[in-house]
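**Q** Sequence plus predicted model, see below.
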Amino acid sequence: MRRFLLGLLLLASLGLIWDALPFYATADSMFEAAPESATAADPNLATATFAGGCFWCMEGPFDELEGVRSTTSGYTGGTKVNPTYYEVSAGGTGHVEAVQVVYDSTKVSYETLLEAFWKNVDPVDDSGQFCDKGNQYEARIFVHDDQQQALAEQSKQVLSAEPKFQATPIVTAIEPAPTFYPAEDYHQDYYLKHPLRYKYYRTGCGRDRRLAEVWGSGG
């Protein structure tokens, strides 16, 4: 995402985006409560965590699924407690940008979430995702229990058997879910709060173009 800041600044100077970079004025300590606490009150609620590059682009595919209660952008997989966006994007904390999904398991299955995940990432890219490069943008599946582990491994195995992944194999890692730290409030629901800037970023990053190359125009 950082490479698009200059572009956003240019647009701001032209008056096309009056608040192009408001997250620079957002306090680093502004974190929302972790969504996992909501699952304790309802036995049907479960948590899934996925990393697919820029977390702005990963909330929407899950939000549109019936049975998904919430999506939260955040950071996971690193060593620093409560990392900030600036620290993670610089690549020095070991975290990746991720989305944590709270869902009603009686209305939407984990398999459906996995399908949404795969169709929104480039699973053969081992350098990041799309225009965002670095370990902090890697695609990963973070599993919360043995059942998720088994289903994730099965889905990866099925996809890996497809002819298009023979020459260039899937590199997406499946790992136990570590502590998840919600991102600053500005990043939550970014695609809904700032649709024009989101579209500019997503298009400039070539995300949809590459997804069509990997999965076909129909996703």
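**A** Happy to help now that I have it.

**Q** from here on, contacts and neighbour counts on C-alpha atoms
**A** OK.

**Q** ranges for the helices of this structure?
**A** Counting by DSSP state H, the chain has helices at residues 5-13, 59-63, 85-89, 110-118, 146-160, 190-193, 195-204, 207-215.

**Q** got the ones you listed as a markdown table, with distance to Asp132 and mean neighbour count columns?
**A** What follows is these, written out as a markdown table (distance: least, CA to CA, whole Å; neighbours: other CA atoms under 10 Å):
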| stretch | distance to Asp132 | mean neighbour count |
| --- | --- | --- |
| helix 5-13 | 13 | 15 |
| helix 59-63 | 17 | 18 |
| helix 85-89 | 10 | 17 |
| helix 110-118 | 17 | 17 |
| helix 146-160 | 23 | 15 |
| helix 190-193 | 17 | 15 |
| helix 195-204 | 11 | 15 |
| helix 207-215 | 10 | 16 |
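
**Q** Need those in a markdown table (columns: distance to Val99).
**A** What follows is those, written out as a markdown table (distance: least, CA to CA, whole Å):
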| stretch | distance to Val99 |
| --- | --- |
| helix 5-13 | 22 |
| helix 59-63 | 7 |
| helix 85-89 | 14 |
| helix 110-118 | 10 |
| helix 146-160 | 16 |
| helix 190-193 | 12 |
| helix 195-204 | 16 |
| helix 207-215 | 17 |
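
**Q** right, and those - which one's nearest Ala139?
**A** Set against Ala139 and scored by CA to CA, the helices of the chain come closest in helix 110-118, at 9.3 Å.

**Q** Got another one to weigh against that:
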Amino acid sequence: MTQAKAIFAGGCFWCMVHPFDQQPGIHSVISGYTDGHVENPTYEEVCSGETGHTEAVEITYDPAIISYAELVEIYWLQTDPTDAFGQFQDRGSSYRPVIFYQNEEERLIAQTSKDKLQASGRFDRPIVTEIKPIAPFYEAEEYHQDFYKKDPSRYKASSQPRETFVKDAWHEK
């Protein structure tokens, strides 16, 4: 069995796990931090905005079952790609939307997808999600892992603004 990894930042990592976790070919979805300048940051350090990190998910998947391009498409459907300063109620640099790539092929897949989304006219504002080279990923504290399973009512409350946006923005136009 072949395994590959992908990293996406789309606001609160609690809300990014479930949509990927439910897909065939996904082996794990880990909440964590990436794209900063401090090794092994804590949640409190990342939230302070001083480490440069963003909350992200690291997805381990089988590319024979689900492709990187499919993961990118799932990613878009979880985010507001027009908001560079956070996602939904979560504001600040630690919640910025970023697609991370490992090689030129992934960069081209992500960029082509972004360009296609911009050209679609679905959004009135520019698509501002960044596409950046992969950076070291640090696993978040255990209490953040699989949060939607551990505390369903709190997860539901925190994911409501995202769910409302997704329903309104991503329905067929």
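**A** Great, that's in hand. Please read all numbers here as calculations on a predicted model, not as lab measurements.

**Q** nearest to Phe180 of structure 1, of the helices of structure 1?
**A** helix 85-89 (12.9 Å).

**Q** Correct me if wrong: Lys114 of structure 2 contacts Ile127.
**A** Yes. Judged on CA atoms under 8 Å, Lys114 of structure 2 makes contact with Ile127 at a distance of 7.2 Å.

**Q** right, and the helices of structure 1 - which one's nearest Asn44 of structure 1?
**A** helix 110-118 (12.4 Å).

**Q** now that closest one: which residue numbers in structure 2?
**A** Mapping helix 110-118 of structure 1 onto structure 2 (TM-score structural alignment) gives residues 68-76.

**Q** follow-up on the earlier one: what's the closest of the helices of structure 1 to Glu138 of structure 1?
**A** Nearest to Glu138 of structure 1 among these is helix 85-89 (11.9 Å), distances taken as CA to CA.

**Q** Superpose on structure 2 and give me the mean offset of that closest one.
**A** Its matched residues in structure 2 lie on average 0.6 Å from helix 85-89 of structure 1 after superposition (mean CA distance after the TM-score superposition for structure 1).

**Q** What residues in structure 2 pair up with that helix?
**A** With TM-score structural alignment as the criterion, helix 85-89 of structure 1 aligns to 43-47.

**Q** contacts for that stretch?
**A** Stretch 43-47 of structure 2 is touched from outside by Tyr33, Thr51, Gly52, His53, Thr54, Glu55, Ser94, Ala140, Glu141, with contacts defined as CA atoms under 8 Å, 6 or more residues apart in numbering.

**Q** Counterpart of the last one over in structure 1?
**A** Taking TM-score structural alignment as the alignment basis, one finds that Glu141 of structure 2 is matched in structure 1 by Glu184.

**Q** repeat for the first one
**A** Aligned by TM-score structural alignment, Tyr33 of structure 2 pairs with Tyr75 of structure 1.

**Q** My read is that its match contacts Ala98, right?
**A** Yes. In terms of CA under 8 Å, Tyr75 of structure 1 counts as a neighbour of Ala98; the distance is 5.6 Å.

**Q** and the two? which has more neighbours close in?
**A** Between Tyr75 of structure 1 and Ala98, counting by other CA atoms under 10 Å, Ala98 is the more crowded of the two (33 against 29).

**Q** what residues are up against the more buried one?
**A** Residues counted as contacts of Ala98 of structure 1 (CA under 8 Å, 6+ apart) are Thr49, Phe50, Ala51, Gly52, Gly53, Cys54, Phe55, Met58, Ser73, Gly74, Tyr75, Thr76.

**Q** Over to Gly25 of structure 2?
**A** For Gly25 of structure 2, the contact set (CA under 8 Å, 6+ apart) comprises Tyr61, Asp62, Pro63, Ala64, Ile65, Ile66.

**Q** now those: which count as buried?
**A** Neighbour counting by 16 or more other CA atoms under 10 Å classes Tyr61, Asp62, Pro63 among these as buried.

**Q** Distance to Glu70 of structure 2 added to the residues you listed, as TSV?
**A** Shown next, in TSV, are the buried ones among the contacts of Gly25 of structure 2 (distance: CA to CA, whole Å):
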residue	distance to Glu70 of structure 2
Tyr61	11
Asp62	12
Pro63	10
